[in-house]
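Asker: predicted model, plus sequence, below.
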Amino acid sequence: MTRHSFPEELERLVSDALDAMRSQDLHAALFLPLPEPGKPRVMIGDTDTRLRRQTLQLVDFTADPTCGDPLLIMHTPQETLVARRIEDSAGNLRGALGLRLAPTPDPAASVRAERAARLLGNTLMQWDDLLTLEEELSGEVRQSHALSRQADRDALTALLNNRAFQRRCRHRLGTDIRHHALLLLDLDNFKTVNDVYGHPFGDQYLQTVARALIRALPSKSLLGRLGGDEFAALIALPDGDSATVDRLMRDCFTGIEDGAADLGKPDLGRVSIGCAITTEKLRDVSRLLHRADAALYASKRADHRKGAVYTPETHQNFSARLMRPRFLQALEERRIQPFFQPIRSLLSGRIAGYEVLVRWIDPEKGVLEPEAFSLALSTPELAEKLSRRIIGEALSHFAGLPQRDPLWLTLNVGAGDLLRSELVEDLDRALERHGLDWEHIVIEVTETTMLGEVQGPIFRTLANLRHRGARVALDDFGTGYAGLAHLRSWPVDMLKLDRCFIQDIASSPRDSAFVSALLQLTTAFGIDLIVEGVEDEETASLLRKLGCDLVQGYHYGSPGPLGAD
C-alpha cells in the first residue's frame, strides 16, 4: 500500500457518502493528511477557495479548542466540521482528516447532516486505521531490510558473504559497462595457522586480512569472504587499465603482510591471488570466478608475491571446470591413452612387467603428463571415467602380447576407485573378457591411499583383490607418511622406493646403507622391492651389487605404447 493512497473500498465508501449528501443539497468536502501545512494533497468534493482556507485551519487544528479529541464533530451557524487528528507514534501531529458540511436552516437537514458527518467520521476512522497499519508495516519493512542487510554479511569479518557477493557482482556487471577485475585471494597454509595457534587466533587473523583488503582496495570495490580462508573483490578498471591490477595485487600482498606483522606473526601473511578481467563478451560472475580460481592455483605454483592474471593459454589446465569439456572430448577421441614403462630384472636382464601410465596426446602441446591435468584427475566423476577407460585399454593391449607370461601389469588406482563397491567385479569381468588371470595384475596405490583405517573399506577392497590373486604395490615409499606400520598391517606385496633415495647413491654411503637395510627388511617381510628412477648404468650396477633385482627408470625404457621398447 502506497502512503496516503486511497484503497478502492474506502474510496467507494467516501464517494457514496458524499453523493448522498449532495442529493440532499448538503455541501461537503473531504480533506486528507498533508505533507506540510498549507499544501492540501487530496480533496474530494467542493474545492473552492473558501474550502481550501478551511483546510488550512483543519490541518493546524485552529478551528476548535477540542482538537485533541480523536474524532471532532463541531456545529456552528456557518458549518458543520468533522475532523480526526493523525499522530505519529510519539504523539506528534502528522496531519488531519477533515470534512466540511455547508450550513442549512432546515432542522431535518441538520439531523441528516450530522448522520452523514458521523458516517464519514467512521469512514475517516477506518482510513486512519489503515494509515496506522501502513506505518506499522513500513516499520516491519525497515526491520526486514535491516535483517536482510545483516543476512548479507559474513558474521566474522562483516564483509559480504558468498551469496551476497555474487548477487552484488551480477548487478554491478549488469549495470556498469566499465571493465572490472575480479580478484580471488586464498591464505596459504591457513589450516596450519589454526592447528598451531588455535581457532581464536585464526579468527583474529581473518579479521585482520579483511581490514587489510578494505584499506588496500578502492572504496567502491565489492569485497566478500567466500568461505574459510578465501576472499574476493570486484574492482572497476578505468579505461580497462590492466596495469592497475598489478598495483592492486601488490597493495593486497603488502597490506596482509603488514597486518600479520602487527599480530606479532610476520611469517604469516602469505597469500595467493588470482585475477580475471571482464571483456565485452564475458561478464558472467561464475565464469569469472572459475577463471580467477585457475589463475590463483597458477599463482600458488609460482611467485606468491606477483599473483596471476588469467590467460586461456596459460591457465586452462588449472581449473577443473574449464578443463572438463576438453578432457571429456579428448577421452572420447581416445587422445588420452595408456603408456607402458617396463620394470626390469637386474638378475635376469629381462622385463618383469609394465607400469601403466596415463598420457594426453594434445594436438598443440604434444604429450602431456598427468601433472598437466591433475585437477581433472582430482574430480571424482572424471577420475572414474578415466580409470575405466585406461584400465580397459591397458588390459586389451597387454592381452595382445605374444608372450605375456610371466609378465605382470601394474595398474594405478586411487582412493576413489577402491571405494567403488563394483571395482572388484568390474576387474573380474575385464580380466575374463581379455583372457587374463588375476595373477597378471598388480594394484599400485600411493601411501596417502593407505592412510585410512585398518579394516576400513579401502583395506577390505585391497584384501579382496589379494585374495583373488592380484598383488598390491605401495608407491613412492619413504616420501610421506607411510612407515613400517603399513608394511606390517596393510596387505602389501611390493614396495616401490622413490627416486630421491638413489639420486646420490654413488657418492653417499648413507643412501647406499639405507637401500641395503631396506632390502633386508623387505626380504624378511616377503615383499619385493622395486627401485624407481634408475637413469644410468652406474646406478644400476651399484644396485645390483647391493642385491637389488627389480628396477624402473629411463635407463631401461621410457613410457610409451606397449611393444615400442
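Answerer: Noted; the coordinates are in hand.

Asker: switch to C-alpha atoms for all contacts and neighbour counts from now on
Answerer: OK.

Asker: from the chain's centre, how far out does the longest strand seen in the chain sit?
Answerer: In the chain, taking DSSP state E as the definition, the longest strand is strand 351-362. Strand 351-362 has its C-alpha centroid displaced from the chain centroid by 36 Å (Cα atoms, centre = their mean, to the nearest Å).

Asker: any idea which helix or strand comes after it?
Answerer: Downstream of strand 351-362, the next assigned helix or strand under DSSP states H and E is strand 366-368.

Asker: which residue is nearest the middle of this structure?
Answerer: Leu226 (6.1 Å; Cα atoms, centre = their mean).

Asker: correct me, but that one touches Ala233?
Answerer: No - with contact defined as Cα atoms under 8 Å, Leu226 does not count as touching Ala233 (10.0 Å).

Asker: quick revisit: the residue nearest to the centre of the chain and Arg215, how far apart?
Answerer: 19 Å (Cα to Cα, to the nearest Å).

Asker: likewise for Leu282?
Answerer: Shown here: Leu282 relative to Arg215, a distance of 28 Å by Cα to Cα.

Asker: just Glu422 next, same as before
Answerer: Distance, Glu422 to Arg215, using Cα to Cα: 54 Å.

Asker: Gln54 now?
Answerer: Gln54 is 59 Å from Arg215, by Cα to Cα.

Asker: take the one below as the second:
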Amino acid sequence: MDLLRVRSLQSKILILFIFLLVVVQSVSFYSTYRASQKLESTHLSNRIKNAIDVFQTQINSRRYYLSAFAETAAKDYGLKSILQEDQKSILVALNNHRKRINSDLALAIDEQGVVFAQLETYTNSNDKEKVRVGSLQGKSFLTNRDTIDDNDSQLVLLDNKLYQLSLAPLKSGARNIGWLGFGYLIDEELATELAALTEVHIAFVVKSDNQSQVLSSSITSQYPTNSPFFDGLLDKTENSYIYHESPIGMVDSQQIVTLLFKSKADVLETVGVQWPRLALLVLLTVVLSVLSAVAIAKSITNPIRKLIRQVKEVTAGNYDSDVTVDGSVEIKQLSDDFNQMTKAIVLREETISFQAFHDALTHLPNRNALLNELINLERHNKDYVVIQLCFLDAEHITDTLGYKIGDQIIQHVAQRVTKTSVESKNYHLGREHFVLIVEDQDVDHVLNTLLSEVSIQCEFDNISLHIQYVAGVAVSKLHRGDNPSELLQKTNVALQHAKKHKRLYQVYEPQFDTNALERLFLSNNLKNAIESDELVLFYQPKLNLETMTISHVEALVRWEHPERGLIPPDSFISIAEQTGQMPALTRWVTKQAVTQYNIWQQQGLDISIAINIAPENILDNAYPDFVIDLKKTHNLSDDAITLEVTEDAIVEEPEIAHKVLIYLREHGFKLSIDDFGTGYSSLGQLKLLPVQELKVDRSFVQNLAVDESDQIIVQSTVELAHNLGLSVVAEGIEDETALTWLKKLGCEFAQGYFISKPLPPHLFDKWVANSLYDIRKTED
C-alpha cells in the first residue's frame, strides 16, 4: 500500500512538473518570438536613423571638401591671369583644376553673374567618362536668385541632374571679379554607395507643391525612377516598407529630399529563420527536463526538499537563513556543508563586488562605479557637474622617489579629496586621476574651493612636497552625449586643454574636440610632410638701422599641405615638439636655409640667414656636429648663418646649453638670444653665454609708439645689451615711428611687417628688386 502511495506521489510530481515546464516553455517561446520580432523592427528603424546620419556626414564632408578646394583654386594666380584670354585657355585651366578632385561640374562666373566657362562630365556610349561644355555657358547664373554669396555652397539642378556645388570668389586685390565653383553629382552612384554602407535603400527626390520626381536611386536596376513603386512610397500608401524623408536643400523653390526605405519583409525573414531553432531548443529542453524530473521524483525526500528550497534562496541572493534537517548522518553532513558553502559564497561575492567597484590602493569607488552612478543620474534626469582632478608630475615623482612614495602620495591625495568641504561623490580612475560628481552648478566657486583645500604642503619620508593640481570640467545640462562615458571623455579633453594652456581648470567647450582632431590630423601628417618636402621657408628681412640696408633675414618655416593649403607654424611647431619631430624639422630648415644662402650668393646677394634653434636641438647631441659639418661642406663664412636660441632652451638645461653654445661659437657660428624678455633666464646666465646678439621680443616692440612702459623696457634692454657687448635686433616693427625711435636709440637691426612680411624665395627676390632699401651685395 505504501509502495503504491509513493508511486502515485511520484507520478503527480512528474505530471505537475511536465505541465509547468510546458507552460513556462510556451510562454518563454512566445515571448522570445515576439521580442525577436520587435527587436528586428527596432533594429530596422535604427538602421534608417543611422543611414540618415551617414548620409548627412557624407554630404557635409563633400561640402567641406568642395568649399576648401574652390577657395584654394580661386587663389590660383595662374587661373586669374588668363581670365581675359580666349575661351579655350580658360576651359583648359578650369578642367585642370576639376581633374584634381575629379569633380563632375566646374563653373567660372564673371562679376555680372554670367557663366563664361562650364564643364560637366558624362558617360559616352562606350561607358567611358568624358568632359563637355555645359548648357549654362554664356547664360546668367543669377536666375531665380539676386546675388552670389562668397563661399556659396548649394544644390543645383542642371539638365535633370542634381549637383552639390560650392562657389568661391575670384579676387583681384580687394575687388571681386567673379566666382569659381566645383560640384559633385548626387546620383545613382552616390545612392548605391550609401546603400552599401548603411544596408538601406536610398533615392533622391525633387518635390514641388503638387508633384514629386525621383532623380536617382540605389535600386534603379530593379525599379526605374518613374516606377509606380516610388509613387507608393512618396504618397505613403506603400505599407510594406519602413521609410523616412530627409530634406537636404532647395533648388528654385523645389525641395530636394533623400528618401530612405527598407522592406518590412526583412523582419519576418529574420524571425522566420529563428523559428525552427527556437522550436528545436524547446523540444530538447522538454525532453531533457522530463528525463531529469523522472530521476528527481524517484529520490524525493523531505530533507532534500529543504535543501532545494535553500538553493533557490541562495540563487535569488538570499543568504540569511541556514538549513536544519533531521535525518541520516549523511544528510546532516550535507546540510552543514551547504551552510558553510553559503557563508563562503557571501564572503567571496562581497570581496569580488568591492574589488570590481573600488580602487585597490585608495579604496575609493573606481571607473565602474562612476559609470553606474552617471547612468543612474541620467535615468533620474538629474543635473550635475563632473570634475576630473589630476595632480601634476606624478610620473616624475614616481621615477624620482620610487613607487612606494608614489603610492603614498596617491593615498594622500585621495584623503585630501574626500575631506574637502565640497559636497561630492568621489572616485579614483587610476594613478593621478580622480573624479568628483557635484550637484552645485556654481563651477567657479566649487573649483576654487576644491583646489585651495587640496593644494597644501605635505611630507613623505622627510621629503616636503607641494602637490599641484589641474582639473577638467563637464556640465551635464550643457555637455550631455549619447552615453555617460562621453561626458567623462569631455572632462578628459578639458583637462588636457587646461594642461596645455597652463590653467588651474578648464570647462569643456565643443571646439576642443575639433582642435583635438585637427592636431591629430597634423600630427599624423607632419613626418610625411618633412620627408616629402611639403614644407617651405619664408624669409623676413632685417634692416640695418645704421646703413639702412638689408643684410640679414630670418628663416621661418611654413607647411604647404596638398589638401589644407598653407598651414601656419603655430599649428604644427608645438606638435613637432610634443611628438619628438623637432630634430628632424630643424635639420630640414637648416639644409634649406644653407641652400638658399648659396643661391643668393650666386645671384650676387650677400644675405645672412638666421635659423631658430629649439630646446630639443640643444639637447640633441648630434645637431651641433650636423650644422658644423654643413658649414664645412658648403664652405660657409662665419657670418652666413645665425643660430637663434630661445630663453626657454637656456633655462631648461643651463649647463648643457652653455657647453653647446660654446662649442658652436668655437666653430664660427654667430649666436643670438631669441624672444628676450619672455623667458626666465637670469642676467647671471646671460653674461656667461657666448652670444653676440639679443633679439627683443615683439610683445615689447609692436606698441612702442604709444606705450611708455614698453619704451622703458626696450631702452633698458638695448643699453644692457650694449654694455655686455651685444648687438640688438628689435622684432615686431609695425610703424615708422617705432623704426625712427629705435634708430635714435642705437638699435642695430629692425624686423617687422612695416619693413616686409615673411616671403617665399620667389617673392622675396621680387621684393628685393623693388625695395626702398639697398641690399648688401657680395664682393667681386
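Answerer: Yes, it's here. Every value quoted in this text rests on a predicted model; they were computed, and no experiment measured them.

Asker: please point out which parts of stretch 717-730 of the second structure sit buried.
Answerer: Thr717, Val718, Glu719, Ala721, His722, Leu726, Ser727, Val728, Val729, Ala730 (16 or more other Cα atoms under 10 Å).

Asker: among those residues, which ones are in strands?
Answerer: Taking DSSP E as the definition of strands, these contribute Ser727, Val728, Val729, Ala730.

Asker: I'd say the third one and Glu693 touch.
Answerer: Yes - with contact defined as Cα under 8 Å, Val729 of the second structure and Glu693 form a contacting pair (7.4 Å).

Asker: SS state for Gly435 of the first structure?
Answerer: Following DSSP: H, G, I helix; E, B strand; the rest coil, the label given to Gly435 of the first structure is coil.

Asker: show me what counts as buried in the longest strand of the first structure.
Answerer: Going by neighbour count (16+ other Cα under 10 Å), the buried part of strand 351-362 of the first structure is Ile351, Ala352, Gly353, Tyr354, Glu355, Val356, Leu357, Val358, Arg359, Trp360, Ile361.

Asker: output the residues you listed in a markdown table, with distance to Met21 of the first structure appended to each entry.
Answerer: Shown next, in a markdown table, are the buried residues of strand 351-362 of the first structure (distance: Cα to Cα, whole Å):
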| residue | distance to Met21 of the first structure |
| --- | --- |
| Ile351 | 114 |
| Ala352 | 113 |
| Gly353 | 109 |
| Tyr354 | 106 |
| Glu355 | 103 |
| Val356 | 100 |
| Leu357 | 98 |
| Val358 | 95 |
| Arg359 | 95 |
| Trp360 | 92 |
| Ile361 | 93 |
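
Asker: ok, the residues you listed vs Leu322 of the first structure, which is closest?
Answerer: Within the buried residues of strand 351-362 of the first structure, the smallest distance to Leu322 of the first structure is 16.3 Å, found for Trp360 (Cα to Cα).

Asker: quick one: what's aligned to that closest one in the second structure?
Answerer: Per TM-score structural alignment, the equivalent position to Trp360 of the first structure in the second structure is Trp559.

Asker: skipping its backbone neighbours, what lies nearest its match in space?
Answerer: What sits nearest to Trp559 of the second structure in space, not counting adjacent residues and going by Cα to Cα, 6 or more residues apart in numbering, is Leu535, at 4.4 Å.

Asker: who are the contact partners of the aligned partner of that neighbour in the first structure?
Answerer: Matched to the first structure by TM-score structural alignment, Leu535 of the second structure sits across from Ile336. Listed by Cα atoms under 8 Å, 6 or more residues apart in numbering, the contact partners of Ile336 of the first structure are Ala330, Val358, Arg359, Trp360, Ile361.
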